[in-house]
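Chemist: sequence first, then the predicted structure, then my questions.
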Amino acid sequence: MFEFLTMLGAGLVTGFLIGLTGMGGGALMTPFLLVVMKFDPILAVGTDLVFAAVTKIVGGLGHHHESKISIKPVFWMAVGSIPASLIGSRFVLSQTDNRHLIDKFLPNLLGWTLIVVSIIIIARVLRVLGPKKESEVRYPAPWALVIIGAIGGALVGMTSIGGGTVIMALLLLFFSMPLNYMVGLDVMHGALLAIISAFSYILAGQTDFSTVGILLLGSLPGVWLGAKVVHRINLLLVRGILGLLVFGAGLQLLLGGGH
């Protein structure tokens, strides 16, 4: 019963943060499954991807009124991200018998990805990384979207973490676009990438569906609630706390908390 309530609570908090900020799904849930629930690293990644796919779709519906989704940039980003995520997930799934890689390399990769993601989140909170002035609008060329998508896709395929956050950071670093364009990209592409990546792990039997079900019982009301109260909460404060939580989770994995 305690385990059930712990997972329900983790789903609720993570869903609420996804609905509120659009980020934090894999960055909080994968470390939770590894460190608290003591999941095998590959099973943790596969379980989180299915959880994230469903939660992001519901979160996207909750946020749909905020964004104008352009199909063309989503297409070009998917050209890079989908093959990269399939290659990344294929690599990890081919190493299931290599315990050294699974028990050492994967938690370390997860840990470093979380550290990078947390730095990006905190940089955005401190406005070191953010949208430029509207007068300086520069849209990415298709080839740039393909490369950025490939980086995010490979990360998601191997770790389930960082697709949305890292992709958003690269777009903010090198380009300047209206916020609704970026939100649309994040919502539609993020859900698509999570779904495609999740299928590789489902087909390999690396998903714990009973855990996914319990987590969704918490996350679906949480993501809906987060999307509803987004205008009444100090998002900078929430993102700052989220950044620190993600940094702590990354540090925990690097120090051996996932073993």
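Modeler: Done, it's in. Numbers count the residues shown, from 1 in each chain.
Chemist: rest of the way, CA atoms for contacts and neighbours
Modeler: Will do.
Chemist: nearest residue to Leu173 other than its sequence neighbours?
Modeler: Counting by Cα to Cα, 6 or more residues apart in numbering, the nearest residue to Leu173 once its immediate chain neighbours are dropped is Leu129, at 6.8 Å.
Chemist: so which strand or helix has the one you found?
Modeler: Counting by DSSP states H and E, Leu129 is held by no secondary-structure element, helix or strand.
Chemist: report the separation between Asp53 and Leu126.
Modeler: Heads up, residue 53 is Ala, not Asp. Going from Ala53 to Leu126 by Cα to Cα, to the nearest Å gives 29 Å.
Chemist: sorry, slip of the keys, the one I care about is Gly9.
Modeler: 29 Å.
Chemist: okay, those two: which has more neighbours?
Modeler: Between Gly9 and Leu126, counting by other Cα atoms under 10 Å, Gly9 is the more crowded of the two (18 against 12).
Chemist: just checking, what packs against the helix or strand hosting that one?
Modeler: Following DSSP H and E, the helix or strand that holds Gly9 is helix 2-21. Using 3 or more Cα pairs under 8 Å, 6 or more residues apart in numbering; DSSP states H and E as the contact criterion, the neighbours of helix 2-21 among helices and strands are helix 25-31, helix 41-63, helix 209-229, helix 235-254.
Chemist: switch the cut-off to 6 Å
Modeler: The elements that helix 2-21 packs onto, with contact taken as 3 or more Cα pairs under 6 Å, 6 or more residues apart in numbering; DSSP states H and E, are helix 209-229.
Chemist: hmm, who's touching the helix it packs on?
Modeler: Contact with helix 209-229 is made by Met7, Leu8, Gly11, Leu12, Gly15, Phe16, Ile18, Gly19, Leu20, Phe51, Gly59, Gly62, as judged by Cα atoms under 6 Å, 6 or more residues apart in numbering.
Chemist: and the comparison structure, right after this:
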Amino acid sequence: MMDLVQQNNYLVVIAIGVVVGYLSGLLGKGGSAISTPALQIFAGINPFYALASPLPAAITSTISASTVYRKEHLFDKRVILLCAVVGIPATVMGAQVSDYLKGKTLMVLTALFIIGLGVSLAVTFLRKHDKENYNTTSNTAGQQASAVNIYIIVAAFAIGLLSGLLANAGGVLFSTFFIKKLHMPIKRALACSVVLSALLSIPGTIWHWHLGHIDWSIALVLAVTALPFSWLGARTSVRMNTARLERLFAFTLIGFGVFDIVYTLAVK
């Protein structure tokens, strides 16, 4: 009976890997914001394992998706490099702190943060009138370089810290920052966040593995199933209407965040 239950759980994990992989490529994120609540809700995974086990899969899925974005020439190499240099060590710092918080606390923090990002982006997109500004190149080039660099450094440190704390690849946080503060077009923002998700997932994976928060059987299943579907999701993203992609991105965050926090507070 136990074997049957375990087998059914792995079938659920496979299904989660397929869905999360596709959405990761589509929305330019590592997928932790989606896979974490899904693993706990549908597969009954322990909160700590649900938080950290998707990190290794985030590496493979984001690398797969980045190949599509690269062909479309959507990367801003300067922004990616600066965010990675600051964000990676900050991720390690945040991961160390996570060991002192309860799993339920981390789940609630993750859900609240995702909801906040989704609402913020939804308001931004719905109020936007000049769509041409979001279909051109990034506006960061027209700003003073030194001021922008300091802005990026501060944001990258904060995002890296939160990413390590919440065992999140950081894609959602970076893409939101790029869209709202650097005024990047959404497809460029998603492309840059995909690369950073892969880079920040590496130290996060190593540290949470050290803390014993990763179930490698779950991580492997997610990594293998997400790989081809993240590529497919990225292909869909680069061909999707920009306005539709913006709304899909914002309301997907809100939906998953609300679902997760209601489950965590009401059921657990």
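Modeler: Received the coordinates, thanks. All values reported here derive from a predicted model rather than from experimental measurement.
Chemist: tm score of chain vs chain?
Modeler: Once the chains are overlaid, their TM-score stands at 0.82 when taken by TM-score structural alignment, normalised by the length of the first structure; 252 aligned residues with a Cα RMSD of 3.0 Å.
Chemist: picking that back up, trace the helix holding Gly9 of the first structure over to the second structure and give me the residue numbers.
Modeler: On the second structure, the counterpart of helix 2-21 of the first structure by TM-score structural alignment is residues 8-27.
Chemist: now the matching stretch on the first structure. Mean distance?
Modeler: Plainly put, stretch 8-27 of the second structure ends up 1.3 Å away from its match in the first structure on average once the two are laid over each other (mean Cα distance after the TM-score superposition for the first structure).
Chemist: aligned partner of Asp208 of the first structure in the second structure?
Modeler: Structural alignment (TM-score structural alignment) places Asp208 of the first structure against Asp215 in the second structure.
Chemist: contacting residues for its match?
Modeler: Ser53.
Chemist: just to revisit the earlier point, I'd say the residue nearest to Leu173 of the first structure and Ile120 touch.
Modeler: No - at 7.6 Å, Leu129 of the first structure and Ile120 do not qualify as touching, with contact defined as Cα atoms under 6 Å.
Chemist: more neighbours: which of these two?
Modeler: Ile120 (20 against 16).
Chemist: in what helix or strand does that one lie?
Modeler: Assigned by DSSP H and E, Ile120 of the first structure falls in helix 106-125.
Chemist: quick check: angle from that helix to helix 41-63?
Modeler: Between helix 106-125 of the first structure and helix 41-63, the angle formed by their directions is 30 degrees, by axes from the mean of the first three to the mean of the last three Cα atoms, to 10 degrees.
Chemist: from Val154 of the second structure, how far out is the counterpart of Gly243 of the first structure in the second structure?
Modeler: Under the alignment by TM-score structural alignment, Gly243 of the first structure pairs with Leu253 in the second structure. Distance, Leu253 of the second structure to Val154 of the second structure, using Cα to Cα: 24 Å.
Chemist: counting neighbours, go ahead and name the busier of those two.
Modeler: Using other Cα under 10 Å, the more surrounded residue of Leu253 of the second structure and Val154 is Leu253, with 24 against 14.
Chemist: dump the residue contacts of the more buried one.
Modeler: Counting by Cα under 6 Å, 6+ apart, Leu253 of the second structure makes contact with Ile114, Gly118.
Chemist: make it 7 Å
Modeler: For Leu253 of the second structure, the contact set (Cα atoms under 7 Å, 6 or more residues apart in numbering) comprises Ile114, Ile115, Gly118.
Chemist: from Leu82 of the second structure, how far out is it?
Modeler: The gap separating Leu253 of the second structure from Leu82 of the second structure is 26 Å, by Cα to Cα.
Chemist: which residue in the second structure aligns with Leu145 of the first structure?
Modeler: Under the alignment (TM-score structural alignment), Leu145 of the first structure maps onto Ile152.
Chemist: one more: Leu171 of the first structure?
Modeler: Taking TM-score structural alignment for the superposition, Leu171 of the first structure sits opposite Phe178 in the second structure.
Chemist: give me the number of residues near that match?
Modeler: Applying the criterion other Cα under 10 Å, we find 23 residues in the vicinity of Phe178 of the second structure.
Chemist: give the contact list for it.
Modeler: Contact analysis of Phe178 of the second structure by Cα under 7 Å, 6+ apart lists Met184, Ala189.
Chemist: how far away is Val54 of the first structure from Ala78 of the first structure?
Modeler: With Cα to Cα as the criterion, Val54 of the first structure and Ala78 of the first structure are 18 Å apart.
Chemist: do Ser70 of the first structure as well
Modeler: As for Ser70 of the first structure, its distance to Ala78 of the first structure is 13 Å (criterion: Cα to Cα).
Chemist: more neighbours: those two, which one.
Modeler: Neighbours per residue (other Cα under 10 Å) separate Ser70 of the first structure from Ala78, with Ala78 holding more: 23 against 14.
Chemist: what about the alignment partner in the second structure of the more buried one, distance to Phe229 of the second structure?
Modeler: Alignment note: Ala78 of the first structure maps to Ala84 in the second structure; criterion TM-score structural alignment. Ala84 of the second structure is 25 Å from Phe229 of the second structure, where distance means Cα to Cα.
Chemist: for Lys29 of the second structure, helix, strand, or coil?
Modeler: Look at Lys29 of the second structure: counting by DSSP: H, G, I helix; E, B strand; the rest coil, its state is coil.
Chemist: in contact with it, which residues?
Modeler: With contacts defined as Cα under 7 Å, 6+ apart, the neighbours of Lys29 of the second structure are Gly171, Val172, Ser193, Val194, Ser197.
Chemist: tell me the counterpart of the fourth one in the first structure.
Modeler: So the one you mean is Val194 of the second structure. With TM-score structural alignment defining the correspondence, Val194 of the second structure maps onto Val187 in the first structure.
Chemist: what do you get for Gln40 of the second structure?
Modeler: When the first structure is aligned by TM-score structural alignment, the residue opposite Gln40 of the second structure is Leu34.
Chemist: was I right to think that match contacts Leu43?
Modeler: No - with contacts defined as Cα atoms under 7 Å, Leu34 of the first structure does not count as touching Leu43, sitting 9.1 Å away.
Chemist: give me the number of residues near Val36 of the first structure?
Modeler: Once other Cα under 10 Å is used to define contacts, Val36 of the first structure is seen to have 14 neighbours.
Chemist: of the contacts of helix 209-229 of the first structure, which is the most crowded?
Modeler: Among the contacts of helix 209-229 of the first structure, the one with the most neighbours (other Cα under 10 Å) is Gly15, at 35 neighbours.
Chemist: and that one, what is it in contact with?
Modeler: Going by Cα under 7 Å, 6+ apart, Gly15 of the first structure touches Thr55, Ser219, Leu220, Gly222, Val223.
Chemist: if we go to 10 Å?
Modeler: Neighbour list for Gly15 of the first structure: 9, 22-25, 29, 51-52, 55-56, 58-59, 215-227 [criterion: Cα atoms under 10 Å, 6 or more residues apart in numbering].
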